[in-house]
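*Asks:* Need a 3D model of the following:
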Amino acid sequence: MGEISITKLLVIGALIVLLFGTKKLRTLGGDLGAAIKGFKKAMNDDEASAKSTTANDTTAERLSHKD
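*Replies:* Below you'll find the model as predicted:
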């Protein structure tokens, strides 16, 4: 088996380009990038909503303990 050299990677890359074409690979790359951006946005939105929910719960606890 051995190591994966740069020439082997270049040959594999050339075969992938020949099989799929540059337009299909460009579209695939754009779709993958959009999916990653959407995932990051959803994670940030989830963290922000969790923080606001925690802040609201803490405020409610403080108000209920004043009695």
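*Asks:* From here on, just use CA atoms for contacts and neighbour counts.
*Replies:* Noted.
*Asks:* how far out from the middle of the chain is stretch 23-34?
*Replies:* Chain-centre distance of stretch 23-34: 14 Å, with C-alpha atoms, centre = their mean, to the nearest Å.
*Asks:* What residues of that stretch count as buried?
*Replies:* Within stretch 23-34, no residue counts as buried by 16 or more other C-alpha atoms under 10 Å.
*Asks:* what's that stretch in contact with?
*Replies:* Stretch 23-34 is touched from outside by V17, with contacts defined as C-alpha atoms under 8 Å, 6 or more residues apart in numbering.
*Asks:* and if you look at stretch 40-50?
*Replies:* Contacts of stretch 40-50 (C-alpha under 8 Å, 6+ apart): none.
*Asks:* to compare against the first, here's another:
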Amino acid sequence: MFGISPMQLLIILAIVVLLFGTKKLRGIGGDLGGALKGFKKAMSEEDKDADFKKTDEKVEDKSSEAAENKIKETKSEQKESN
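*Replies:* From the prediction side, this is the model:
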């Protein structure tokens, strides 16, 4: 019902180029590309941070288990020596 034909798109594109000029459109395109690149970089860094936090939690769990085991061993050695 409200579809845009290719001819209408070309007319709109020509009007936009006439209004803004090619230099301004090129600058807008560059700015938009830079923004998308920064967004992707931020998202990938967030994923890396999330993975690091998960790994860090696993290391803490293992170290606490090792500490508990060491405490149990020490207590059993003390009981044996008494």
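*Asks:* Superposing both, give me the TM-score.
*Replies:* These two chains, once laid on top of each other, score a TM-score of 0.92 by TM-score structural alignment, normalised by the length of structure 1; 67 aligned residues with a C-alpha RMSD of 1.1 Å.
*Asks:* Could you find the residue nearest the spatial middle of structure 2?
*Replies:* Here the mean C-alpha position of structure 2 is nearest to the C-alpha of M43 (C-alpha atoms, centre = their mean), at a distance of 1.9 Å.
*Asks:* what does that residue align to in structure 1?
*Replies:* M43 of structure 2 maps onto M43 of structure 1 when the alignment is built from TM-score structural alignment.
*Asks:* Roughly how far does its match sit from K37 of structure 1?
*Replies:* According to C-alpha to C-alpha, to the nearest Å, M43 of structure 1 and K37 of structure 1 sit 10 Å apart.
*Asks:* can you check S64 of structure 1 too?
*Replies:* Distance, S64 of structure 1 to K37 of structure 1, using C-alpha to C-alpha: 41 Å.
*Asks:* still on that earlier bit, element containing the residue nearest to the centre of structure 2, please.
*Replies:* helix 22-81 (DSSP states H and E).
*Asks:* Would you pull up how far that helix lies from the middle of the chain?
*Replies:* 12 Å.
*Asks:* and what of stretch 68-82 of structure 2?
*Replies:* Averaging C-alpha positions (C-alpha atoms, centre = their mean) puts stretch 68-82 of structure 2 46 Å from its chain's average.
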